[in-house]
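Colleague: coordinates only, sequence not included:
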């Protein structure tokens, strides 16, 4: 698209960052909606929204306001989904199995990245870049239909008593719009924002997202321009970090749950996992930041290892919301994810701007990520906690 429409790095960064405008705006509302109506309903609507908006991209790509709008809409749909998934996990999964549940659900992000990066180059080569948006949008719509069918079948097999209970719950959840304002007021916002542990999660989410989103958006360009890999090689190399993350995520989750089950304090486990998730990518970015002159494939291997180990965060930060308050887990994730979406807006666009002005990958991409990984580690070790907190008291 960038080649076809003649975009420079700043414009490409703007287009990529517009997704995060919607993503940031929908995080906190998504958490509240998941608590109010249940994660299942919110997840359904979120997937349908982002899938439909994805399919619209080729139709509006030549009209910048329309393109930016579709990306914002994709961001809104995806933004409500993590809180919806967190609500489902918090309500149904015990502490000793929570790391594996979070890893299984959110590990799907890495699986999807791998699948997308494998499919996209071939689709673009044979059918044009438009085919990627049409096909992936269709996949999401198909998921929505399949999920609806599964829910209906589950309801039909439920016993009458259970159906009656579920009906009453749904009725109470959606009884009247007049109750919505009251349910917002019922959230103990002041108690939540007075907690040092919550602020540690907010900053950690910001720091982790800075490294993740800027690398997600700009590493393929780095591989192509700085390491002189061709487009096909860069696409295949971009698969390696999320592919490695699939394996690391499961190993980290197994380790975390085993440590908790053996009696290790939950806070200690979460701090250990998050520290690995921050320090590993920071250390592995240093060779690229100082330009040691390593062969391209060694650079790729080191970056892949660091970004894969960042998946330890799924057994650190991403479990802490449920640890400290299953009742308000979706709200907490909405709060921290709002902070985590800011780097997608600022960081992705700023990286493109700095790249245009300095022509330095160190200044534009690696140095800021290393800074946030290191400061995030310090804040997490000092203030993070997984001890249950009763915000309502």
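Modeller: Happy to help now that I have it. Keep in mind the model is a prediction, meaning the values are calculated, not measured.
Colleague: all contacts plus neighbour counts: C-alpha atoms, from now on.
Modeller: Fine.
Colleague: Which residue is most remote from the mean position of the protein?
Modeller: residue 160 (38.1 Å; C-alpha atoms, centre = their mean).
Colleague: Report the contact partners of that one.
Modeller: By C-alpha atoms under 8 Å, 6 or more residues apart in numbering, no residues touch residue 160.
Colleague: how much space is there between it and residue 166?
Modeller: Relative to residue 166, residue 160 is positioned 10 Å away (C-alpha to C-alpha, to the nearest Å).
Colleague: and the closest residue to residue 365 other than its chain neighbours, how many neighbours?
Modeller: Nearest residue to residue 365 in three dimensions, chain neighbours excluded: residue 351, at 6.0 Å (C-alpha to C-alpha, 6 or more residues apart in numbering). Number of residues near residue 351 (other C-alpha atoms under 10 Å) recorded here: 25.
Colleague: Now do the contacts for residue 351.
Modeller: By C-alpha under 8 Å, 6+ apart, the contact set of residue 351 is 13, 214, 364-365.
Colleague: From residue 152, how far out is the residue farthest from the centre of the chain?
Modeller: Applying C-alpha to C-alpha, the value for residue 160 to residue 152 is 14 Å.
Colleague: Just the residues contacting stretch 67-85, thanks.
Modeller: By C-alpha under 8 Å, 6+ apart, the list of residues contacting stretch 67-85 reads 15-16, 18-27, 29-31, 34, 38-40, 42-43, 45-51, 53-54, 56-57, 60-61, 105, 329-331, 333-334.
Colleague: this is the other structure I want to compare:
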């Protein structure tokens, strides 16, 4: 029995034979420890819960605002606010004003202070602000709530870059895409739970303020748990065994002590002159255009074209997110089987799953544009399919940042997510320019064709120019030896 059979490695990692187990029993023990459930899986579970909390905090106002402005939709014993549609739209969009601003700084802060710290701060502060929301609404009306939502966006702007930074340290190369899928599926889980339970909570004796108290309180509890058991890297974890730590570090190509010699300067110029990264930005932007066009405009489309108010139906509202949550595990299972059998290269796997998540929505969106006014059920099915298969890109472009540069994965995610969320704001505005008659299915067909076009072009560029090769600017520059530094200083003096 050889060590290589127990410790799978990437192509550029050499197994340290000196550290190998001395007998077969020790090999089996280490193999069982490393290949089974380990602390890395526990970390992924904690991140999953963190993202679930983050998204429940993100959408809590979206679901609570109905009860806050209509006593008939909730417990009438609590305050009601006379906010018009313009004010409500302003409140719901204000989160993204702050969210966009801290994407890139969030990645830089995660590299400097560790993903544990930035994720902790982002979720904890956002949770405290959520608890304060009912009080702010009472004393400062919509203006103070708007300021609070901007602040929450600033906090959450660090969450995705922090998550990518954590994944770059904790996920073995062989399971990188699966780890990312498990963690990011928390965003759908948090959305589903919040949307499915908000109506019941608002109608209960606790009223609509409890939506913010519960989501914020759970966020504080998660922050305490994460502070105790979370870790930025395997080397900083007090729970991990030496065998599992070595397994992870060898898989991702980290030598002992390497994390103390990570590059301190961010190679901005090299990043923005790398075709694979530029394409990654475009792919992320096109994905968000299509995804957010659906999530923001489909309720209006269903109500005006089919006469179906899915906003008032919690189950229908949560159905697409629930489908996406389930499909995360379906695609992850398929990916695991493919990895075990080693049937396709990594680059092909990334592009395959990305194509599933982009080109199936192309077909479903085009079909949605031709559904007749009597086909509400067909429209819901197509919508659910379109959003559901959007889980596949978690194993595609969503993890490609770590492929290109594990050292700068958080910053890369911050850059692409910032650009992509600008598209999330622009896409609904374009709908307002094109759809002048919300009851006209022909105008909505144009919107679906535009979204389908973005999906198609974005994935085509990713297939042609995307890469999974670690870029040369990822690695730290070797530090000169003391003798060389002294020699250089002497030469400069002469």
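Modeller: Yep, that arrived. Owing to the predicted nature of the structure, the values given are computational and were not obtained by experimental measurement.
Colleague: about what we covered before: residue 227 of structure 1: which of the contacts of residue 351 of structure 1 is nearest?
Modeller: Residue 227 of structure 1 lies nearest to residue 365 out of the contacts of residue 351 of structure 1, by C-alpha to C-alpha, at 14.5 Å.
Colleague: Does the closest one touch residue 216 like I think?
Modeller: No. Using C-alpha atoms under 8 Å, residue 365 of structure 1 makes no contact with residue 216, being 10.9 Å away.
Colleague: Secondary structure element for the residue nearest to residue 365 of structure 1, which one?
Modeller: If you go by DSSP states H and E, residue 351 of structure 1 is part of helix 329-358.
Colleague: Next: residue 13 of structure 1.
Modeller: Using DSSP H and E, residue 13 of structure 1 sits within helix 9-37.
Colleague: average offset between the next helix or strand after that helix and structure 2?
Modeller: Of the helices and strands lying after helix 9-37 of structure 1 in sequence (DSSP H and E), the nearest is helix 39-60. Its matched residues in structure 2 lie on average 1.7 Å from helix 39-60 of structure 1 after superposition (mean C-alpha distance after the TM-score superposition for structure 1).
Colleague: Need the contact partners of helix 39-60 of structure 1.
Modeller: For helix 39-60 of structure 1, the surrounding residues in contact (C-alpha under 8 Å, 6+ apart) are 30, 33-34, 66-67, 70-71, 73-81, 83-88, 130, 133-141, 144, 147.
Colleague: buried stuff in it?
Modeller: Going by neighbour count (16 or more other C-alpha atoms under 10 Å), the buried part of helix 39-60 of structure 1 is 39-40, 42-58.
Colleague: Look up how far residue 283 of structure 2 lies from residue 411 of structure 2.
Modeller: Here the criterion is C-alpha to C-alpha. By it, residue 411 of structure 2 lies 17 Å from residue 283 of structure 2.
Colleague: cool, residue 66 of structure 2 as well?
Modeller: Residue 66 of structure 2 sits 34 Å away from residue 283 of structure 2, going by C-alpha to C-alpha.
Colleague: And these two? Which one has more around it.
Modeller: Comparing residue 66 of structure 2 with residue 283 by neighbour count (other C-alpha under 10 Å), the higher total belongs to residue 283, at 28 against 20.
Colleague: sorry, back to before: let's see which of the contacts of residue 351 of structure 1 end up in helices.
Modeller: The members of those that map onto helices under DSSP state H are 13, 214.
Colleague: Just give me the closest of the contacts of residue 351 of structure 1 to residue 316 of structure 1.
Modeller: Distance to residue 316 of structure 1, by C-alpha to C-alpha, is smallest for residue 214 among the contacts of residue 351 of structure 1, at 20.9 Å.
Colleague: Please report how far whatever residue of structure 2 lines up with that closest one lies from residue 241 of structure 2.
Modeller: Under the alignment (TM-score structural alignment), residue 214 of structure 1 pairs with residue 293 in structure 2. Distance of residue 293 of structure 2 to residue 241 of structure 2, given as C-alpha to C-alpha: 46 Å.
Colleague: higher neighbour count, the two?
Modeller: residue 293 (24 against 17).
Colleague: show me the contacts for that one.
Modeller: Residue 293 of structure 2 neighbours (C-alpha under 8 Å, 6+ apart): 424, 427-428, 451.
Colleague: out of those residues, who has the most neighbours?
Modeller: Ranked by the number of neighbours (other C-alpha under 10 Å), the contacts of residue 293 of structure 2 place residue 451 first, at 25 neighbours.
Colleague: After superposing, tell me the mean distance of stretch 322-339 of structure 2 to structure 1.
Modeller: Compared with structure 1 after fitting, stretch 322-339 of structure 2 has a mean deviation of 2.2 Å; criterion: mean C-alpha distance after the TM-score superposition for structure 1.
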